[in-house]
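Novice: Mind looking at a prediction? Sequence and model below.
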Amino acid sequence: MHRRLLAEFLGTGLLVAVVVGSGIAAERLSPDDVGLQLLQNSTATVLGLAVLILLFGPVSGAHFNPVVSVADWWLGRRSGGGLSGAELAAYVVAQGAGGIVGALLANVMFSVDAAMATTERTGTGLLAGEVVATAGLVLLIFALVRSGRAAVVAPAVGAYIGAAYWFTSSTSFANPAVTVGRMFTDTFAGIAPSSVLPFVGAQLVGGAVGVLLVLVLYPVPTPVRI
């Protein structure tokens, strides 16, 4: 278990470091072009996330996301697998701590002063974007796992998050641990503390929608390969 928790801590932390660090670099490289900044930020996130899943997946499953861990626990209750309640709690703590450390690490690497984020991310549209992004992420992961295609999770999840950066209004946080971590950097990727709770609430709703869709579309895990 200690290896799995370390993997979740490191994986979530490095994911946030990739998101925040590439956002800072994008701001500095393309200060007058927000679209180009987002392209640079999303490209780094796609590649970094896929690599991290490949690196830590064999150890912990590479959840890096409390919503994914909750979904794994819930779906596992029906099939006799997945995380136990105690394991779920430990995963969430490790992921949350990793997210915070990852943001602070990015600040240090780019010599950014420690400060809470001031970027307000509010509005019904952004919250709807988080519901959609998180529901799609949960559906994708468990659809692949339950249909015997877990080997392609890393590139598929990376591709989905990269696309969701652009097709959702919120730029697809889709992860409570990443959202909390991004509160600790007042940079391109930051989110103000006042915006965090609504975002996390929307992500939890999206996770529930994703789980329902999994149960409807893939009610029984099968080894089918397409």
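Specialist: Good, I have the coordinates.

Novice: all contacts plus neighbour counts: C-alpha atoms, from now on.
Specialist: Fine.

Novice: buried set for the helix or strand containing residue 206?
Specialist: Assigned by DSSP states H and E, residue 206 belongs to helix 193-217. Buried residues in helix 193-217, counting neighbours by 16 or more other C-alpha atoms under 10 Å, are found at 193, 195-196, 198-200, 202-214.

Novice: Please list all residues in contact with residue 138.
Specialist: When the contact criterion is C-alpha atoms under 8 Å, 6 or more residues apart in numbering, the partners of residue 138 are 67, 68, 71, 207, 210, 211.

Novice: The strand or helix carrying it to helix 193-217, inter-axis angle?
Specialist: Per DSSP H and E: residue 138 is located in helix 124-146. If you take axes from the mean of the first three to the mean of the last three C-alpha atoms, to 10 degrees, helix 124-146 sits at 40 degrees to helix 193-217.

Novice: Next up, a structure to set beside the first:
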Amino acid sequence: MILGLGNSKGGVGKSTIAANLVVELCDRGYPTALIDAEKNSPTARRLLKYDPTLVVKGASSLEEIDEAVEQLAQSGHHVVIDSPGRSGDELTALCLASDIVLIPMQTTEQDLLQTTDVLTLVRAFQRRMAGRPQAAIILNATRRRDIAARRFREGLLPLGVPVAKTQLRRLDDYRFSVSVMRDSELNRQGAADDIRTLVDELVMPHLNHQGVANEQ
């Protein structure tokens, strides 16, 4: 399975989501590597400091991403790609490399406008590539009983990309930790539980369907 994240600038950022997904999937027994396509690979460097046994690679161009994906898949790894994912070229690279793209967005007008452009490109690729990559929107930095989140969820439905039931709440634990998955103190408000629920909803169905890393 090749999973890409793009679009989000704030809230629970895509880099934070990517790092936590890698840790959680590895801890569940699914060898998973991070490809950091951001300049200077900041998430990869932080993740290695957190746990030097994790597998990470930096790759900035489409060719480098393709090469890294192939190497990691051959070594039996699932792959999470943390892409800048804001320009056309970056999103094109993400769509071409990924089996599934997760698109975090905050419930703001600015994020709604930006996400609409991202979804238009994703849907164009799906039409050309027999439904690939699959995609899902993650409502991000929400609050308990968030009325805006409910309104945004309803407004996004006509765009044709599923909106995850799981929402990532605005919690400080994400801001100050590269991963919240292994420290119960960082889960007092449920930050790790939210990530685990997200994995169960969006990631595990792909892993259970594929059986092994990158199986077609």
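Specialist: That came in fine, so what should we check first? The model shown is predicted, which means the values in this text are computed figures rather than measured ones.

Novice: And the TM-score between these chains?
Specialist: Taking TM-score structural alignment, normalised by the length of structure 2 as the basis, the two superposed chains have a TM-score of 0.28; 101 aligned residues with a C-alpha RMSD of 5.5 Å.

Novice: related to what we said a few turns ago, helices and strands around the helix holding residue 206 of structure 1, which ones?
Specialist: With contacts taken as 3 or more C-alpha pairs under 8 Å, 6 or more residues apart in numbering; DSSP states H and E, helix 193-217 of structure 1 sits against helix 66-79, helix 124-146, helix 176-181.

Novice: How far off centre is the shortest one?
Specialist: Right, helix 176-181 of structure 1. Between the centre of helix 176-181 of structure 1 and the centre of its host chain there is 8 Å, according to C-alpha atoms, centre = their mean, to the nearest Å.

Novice: List of residues touching it?
Specialist: With contacts defined as C-alpha under 8 Å, 6+ apart, helix 176-181 of structure 1 is touched by 12, 15-16, 64-67, 92, 95-103, 173, 191, 196, 199-200, 203.

Novice: now do 6 Å
Specialist: Residues from elsewhere that reach helix 176-181 of structure 1, judged by C-alpha atoms under 6 Å, 6 or more residues apart in numbering: 16, 95, 96, 99, 100, 103, 200.

Novice: tell me which residues in the helix or strand hosting residue 89 of structure 1 are buried?
Specialist: Following DSSP H and E, one finds residue 89 of structure 1 within helix 85-109. Within helix 85-109 of structure 1, the residues scored as buried using 16+ other C-alpha under 10 Å are 87-88, 90-107.

Novice: Stretch 15-28 of structure 2 too?
Specialist: Neighbour-count burial for stretch 15-28 of structure 2 flags 15, 16, 17, 18, 19, 20, 21, 22, 23, 24, 25, 26 (criterion: 16+ other C-alpha under 10 Å).

Novice: what packs against the helix or strand hosting the fifth one?
Specialist: What it means is residue 19 of structure 2. When elements are defined using DSSP H and E, residue 19 of structure 2 is found to belong to helix 14-27. Taking 3 or more C-alpha pairs under 6 Å, 6 or more residues apart in numbering; DSSP states H and E as contact, there are no helices or strands that helix 14-27 of structure 2 lies on.

Novice: Just after it, pick out the following helix or strand.
Specialist: Scanning the chain past helix 14-27 of structure 2 towards its C-terminal end, the next helix or strand to appear is strand 32-36 (assignment: DSSP H and E).

Novice: now for that following strand, which elements pack on it?
Specialist: Applying 3+ C-alpha pairs under 6 Å, 6+ apart, one finds that strand 32-36 of structure 2 makes contact with strand 55-58, strand 78-82.

Novice: Quick check: next helix or strand after that strand?
Specialist: As assigned by DSSP H and E, the chain's next helix or strand after strand 32-36 of structure 2 is helix 42-50.

Novice: okay, the angle between that next one and strand 32-36?
Specialist: Angular relation of helix 42-50 of structure 2 and strand 32-36 on a 0 to 180 degree scale: 140 degrees, by the same axes, to 10 degrees.

Novice: If we go by neighbour counts, what in helix 42-50 of structure 2 is buried?
Specialist: Within helix 42-50 of structure 2, the residues that qualify as buried by neighbour count (16+ other C-alpha under 10 Å) are 43, 44, 47.

Novice: Could you measure from residue 59 of structure 1 over to residue 8 of structure 1?
Specialist: From residue 59 of structure 1 across to residue 8 of structure 1, the span is 9 Å (C-alpha to C-alpha, to the nearest Å).

Novice: same check, this time on residue 207 of structure 1
Specialist: Look at residue 207 of structure 1 and residue 8 of structure 1: by C-alpha to C-alpha, they are 19 Å apart.

Novice: related to what we said a few turns ago, mind checking which of residue 59 and residue 8 of structure 1 has more residues around it?
Specialist: Comparing residue 59 of structure 1 with residue 8 by other C-alpha atoms under 10 Å, the one with more neighbours is residue 8, at 31 against 16.

Novice: coming back round to it: got the angle between the helix holding residue 206 of structure 1 and helix 66-79?
Specialist: Going by the same axes, to 10 degrees, helix 193-217 of structure 1 makes 30 degrees with helix 66-79.

Novice: picking that back up, among the helices and strands packed on helix 193-217 of structure 1, which is the most enclosed?
Specialist: helix 176-181 (a mean of 26; mean count of other C-alpha atoms under 10 Å).
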